[in-house]
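[1] Fold the following, please.
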Amino acid sequence: MTTITGYKFANLSSEEVEAMFEIKLQETRVYREAKEEGRQEALEKGREQAKLELIPRFLDYGISIEEVAQLLDLTIEQVEKIRLVTEQESLTSTL
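    Down below sits the predicted model:
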């Protein structure tokens, strides 16, 4: 609805559109659902980023690649890829 009203009434502010239809755009179901979906996506991205940051730490503690994959619910290939990238970054930073 926000997109439609924004397109159809591009010359009006959101406050003017809200007054015209006697609604708050933030209170519409579509707005709430989109906002919640955005929160869920951000939360999931944060979780994935945390997993990726934990891989080198776990490996530094001597945990095997297989165990790291199992602990973080990743594939062995994903863990190996991050291990290789981390090694490359540490080699580049020491040069």
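
[2] use CA for all of it now, contacts and neighbours both
    OK.

[3] Point me to the helix or strand that includes the residue of the chain positioned farthest from its centre.
    Centroid-distance maximum for the chain: Met20 at 35.6 Å, with C-alpha atoms, centre = their mean. Under the criterion of DSSP states H and E, Met20 resides in helix 14-21.

[4] For stretch 87-95, buried residues please.
    Buried residues in stretch 87-95, counted by 16 or more other C-alpha atoms under 10 Å: none are found.

[5] I'd like the structure of this one too, to check against the first:
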Amino acid sequence: MLGLDIIRNTRVYQEAYAEGEQKAKLETVPRLLKMELTVEQVAEALNLDIEVVQQAVPKQP
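    Below is the predicted model:
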């Protein structure tokens, strides 16, 4: 598994991994809000800034 360790240490891999983590967190925001958590609670649970959570809130038509 030496090859995989080398790949995991690359900047490109690290950036892609971080982007994937952020995307997953943002996709979770609406579900947590439906469970009646506050924006502040969601931000704390997902370790995100409140502003980021507010931007991820789906717009109501």
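
[6] before we move on, the earlier item: give me the distance between the residue farthest from the centre of structure 1 and Thr5 of structure 1.
    Distance of Met20 of structure 1 to Thr5 of structure 1, given as C-alpha to C-alpha, to the nearest Å: 11 Å.

[7] The helix holding Met20 of structure 1 aligns to what range in structure 2?
    Counting by TM-score structural alignment, helix 14-21 of structure 1 lines up with no residues of structure 2.

[8] On the C-terminal side of that helix, identify the next helix or strand.
    In N-to-C order, the element after helix 14-21 of structure 1 by DSSP H and E is helix 29-60.

[9] Show me what the helix or strand just after that following helix is packed against.
    Where DSSP H and E defines the elements, the next helix or strand beyond helix 29-60 of structure 1 is helix 65-72. Using 3 or more C-alpha pairs under 8 Å, 6 or more residues apart in numbering; DSSP states H and E as the contact definition, the elements that helix 65-72 of structure 1 packs against are helix 29-60, helix 76-94.

[10] could the ones you listed go into TSV alongside distance to Glu66 of structure 1?
    TSV is the format used below for these (distance: least, C-alpha to C-alpha, whole Å):
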stretch	distance to Glu66 of structure 1
helix 29-60	10
helix 76-94	6
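
[11] Neighbours of the aligned partner of Glu15 of structure 2 in structure 1, how many?
    Under the alignment (TM-score structural alignment), Glu15 of structure 2 pairs with Glu41 of structure 1. By the criterion of other C-alpha atoms under 10 Å, Glu41 of structure 1 has 12 neighbours.
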